[in-house]
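# Task: produce atomic coordinates for the following.
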Amino acid sequence: MRIFFTGGSGKAGRHVAPYLAAQGHQVTNADLVALDHPAVADLRVDLTDAGETWSALAGLATFDELDLPGQPSYDAVVHFAAVPRILLRSDSATYATNVLSTYHVLEAATRLGVPKIVFASSETTYGICFAQGERRPLYLPVDEDHPTVPEDAYAMSKVAGEATARSFQARTGTDVYGLRINNVIEPHEYAELFPAFLADPALRRRNIFAYIDARDLGQMVQRCLETDGLGYQVFNVANADLSVAATTTELRERFYEGVEVRRELGRDETFYAIDKARELLGFAPEHSWRDVLPQP
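Coordinates of the predicted model:
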């Protein structure tokens, strides 16, 4: 597939864009900063500018395409570009940048007839991660039907992005899949970060004790590209296990007393339900911190 990938130079994108290229796709990284990966084409694009976004999506990706009899169109858009969390820019700039860029990408992609759009939403939409003070899920495991009532600018922008995506899908019938991505962990971060998480599981409370390996996120995007006909969908994206050594029972007793449990949970099963992605896409995460670190 010929893929227009926004934000390929970010923490998640710098793993996912090359992963897709390794699967045989032609990937163009639309970002303000170059990825400089030999298998991925770089194109500097300001996605908050509607004209730039449209022009980039309608244009060439590489010099090799000049030799084709006609200019090719993109088969898919993967939209990861964003201010990636709070406390990097002002709240107003975070919200405006994320909402406007998402609108421009979705508008250009659907009007240009791109048949598949995958966009990054966030775990933060559930209103727990960046809440002021203590927030607990309404029930466990947290699935895609859990209410999304965030208080912070970043999560608000992601909820707005989901509403925008659903509207463009309803208008056009294009397959548009949103990924509520949990905390992205790069392979080297297991050794750097997880010893502290194993010593003090409270450090992972705001992430609902979940995580997603950047390599498994690549697999998730590939599954979305391979699966057609689902219309508009949102999917939780996480690894299958907890990000701490404590068991589900221990965590429930310590952090979630009185929270409804809607089904039986495995000893180390994530509280951030990925059942929908497994059932509709065949998502099967392969990596775990348990493969790297000795377990207590």
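# contacts and neighbour counts: CA atoms only from here.
Will do.
# Buried residues of stretch 240-253, list them for me.
Applying a neighbour-count criterion of 16 or more other CA atoms under 10 Å, the buried positions in stretch 240-253 are A240, D241, L242, S243, V244, A245, A246, T248, L251, R252.
# which of those residues lies closest to R223?
Nearest to R223 among those, counting by CA to CA, is A240 at 16.2 Å.
# quick one: the residue nearest to the closest one when sequence neighbours are not counted and L230, what's the gap?
For A240, the nearest residue in space outside its immediate sequence neighbours is T270; the separation is 5.6 Å by CA to CA, 6 or more residues apart in numbering. Distance from T270 to L230, counting by CA to CA, to the nearest Å: 25 Å.
# what about those two, which has more around it?
Residue environment comparison for T270 versus L230 gives the larger neighbour count to T270, 25 against 14, counting by other CA atoms under 10 Å.
# Go ahead and confirm the more buried one touches A210.
Yes: with contact defined as CA atoms under 8 Å, T270 and A210 form a contacting pair (6.1 Å).
# Another sequence for comparison is provided below:
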Amino acid sequence: MNILVTGGAGFIGGHLTEAFLRDGHDVVVLDNFDPFYGIGIKHRTVDQCRTVARSNGATLSVVEGDVRDAETVTGLVADADVVFHQAAQAGVRTSVERPRTVTAINVNGTVNVLQSALDGDVERLVLASSSSVYGKPVALPYHEDHPKAPISPYGVSKLAGEHYARVYHELHGLPVVSLRYFTVYGPRMRPNMAISNFVSRCYNGQPPVVYGDGRQTRDFTFVDDVVDANRTLLTTDVADGEVLNVGSTDTIEIRRLAELVRDQLAPDQSVEFVDAQKGDADHTHADVSKARDLIGYEPSTTIEDGVERFIEWYRRNREWYEPLVASG
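Below you'll find the model as predicted:
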């Protein structure tokens, strides 16, 4: 099968690319290699994927380009059987500072992918969305029908992408599924995320820093569970036109997460609290029953196990990863 992964050199996109190559699929990656964080992480991801491709008799092609370029997107989608659209300007806090950029990439870029998928007659398009679409909770956990009131331009952009996907499905029958990710973490994650920052600071004799009072709760989802949800959509069409939550086994308070990392790496350190930042949701918690019913999604990694796995990966890769964490 020929698969296109936009943003395929990024964190989630890179793990998807690696998984598809292990399964023997041919993959084309479209990525603009934006230095939003240490670009070396993306190059490491591509190198890893090339190694996997050679070991499994699969073909990997990497195209440096942008989803805002409709001509590039159209040409790549035309040769794909399935498209996984992961490319986005990530970062809630970044979106508060650069809303026009977020809109151009996350909304206009997504429309380019949708239109190209329609014109190219793809078998399936999977769109990466986010729990940021929910905003302030009316009730927890979030079911897919929960009211949406995003509190950041990033959340707005992701909700707009979902609506465009819905319209393309309803008007044209485009086989598209939107997956709402809940705070994904794991190896090669963005270095400005909470878990990677906590680990880095503790390894370097510094206290983990928590924004606000730390009572915010998050549904942290290990990247392997996210990969499983996406891989399932290669072989099933039961979710066409649907939006599905992709979350974890439970939630955790941010301050407890900081303590969990601290206790493993630097038990004598305190936890430092600083002012909360704009655009961050107070709570996220996924109801994954719809994804369980439709595609058999069953998250299997607890936050305790996932943090332990990330710390072990960090330890083995600290030499190249940590300077990038420091440079954010």
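# hmm, back to that, which of the buried residues of stretch 240-253 of the first structure fall in helices?
Those of those mapping onto helices are T248, L251, R252, per DSSP state H.
# and which of those is nearest A202 of the first structure?
For these, the closest approach to A202 of the first structure (CA to CA) belongs to L251, at 9.2 Å.
# Run through who's touching the helix ranked longest in the second structure.
For the second structure, the helix with the greatest residue count under DSSP H is helix 303-327. Contacts to helix 303-327 of the second structure, defined as CA atoms under 8 Å, 6 or more residues apart in numbering, come from residues 37-38, 40-41, 186-188, 191-192, 195-197, 199-200, 220-222, 249-250, 252, 260-261.
# got the buried residues for it?
Residues of helix 303-327 of the second structure classed as buried by neighbour count (16+ other CA under 10 Å): I303, G306, V307, R309, F310, I311, Y314, R318, Y321, E322, L324, V325.
# Show me which pair in those is furthest apart.
Farthest apart among the buried residues of helix 303-327 of the second structure by CA to CA are I303 and L324. That separation is 23.8 Å.
# and the gap between F20 of the second structure and V307 of the second structure?
25 Å.
# and if you look at V83 of the second structure?
V83 of the second structure sits at a distance of 30 Å from V307 of the second structure (criterion: CA to CA).
# Tell me how many other residues crowd the nearest residue to V261 of the first structure once chain neighbours are set aside.
In this structure, V261 of the first structure finds its nearest non-sequential neighbour in L140, 4.8 Å apart by CA to CA, 6+ apart. Using other CA under 10 Å as the criterion, L140 of the first structure is surrounded by 22 other residues.
# Ok, V142 of the first structure next?
For V142 of the first structure, the neighbour count with other CA under 10 Å is 21.
# Please apply the same query to the one 3 residues further on.
Taking other CA under 10 Å as the criterion, the count of residues near D145 of the first structure is 8.
# mind checking what it lines up with in the second structure?
Under the alignment (TM-score structural alignment), D145 of the first structure pairs with D145 in the second structure.
# Just confirm that match is within a helix.
No: residue state for D145 of the second structure (DSSP: H, G, I helix; E, B strand; the rest coil) corresponds to coil; a helix is not indicated.
# Could you pull out the buried residues of the helix or strand harbouring A165 of the first structure?
With elements taken from DSSP states H and E, the one containing A165 of the first structure is helix 153-172. Under the neighbour-count criterion of 16+ other CA under 10 Å, helix 153-172 of the first structure has 153-162, 164-166, 168-169 buried.
# which residues are in contact with both of T270 and A210 of the first structure?
When contacts are counted by CA under 8 Å, 6+ apart, T270 of the first structure and A210 are jointly contacted by A238, N239, D241, L242.
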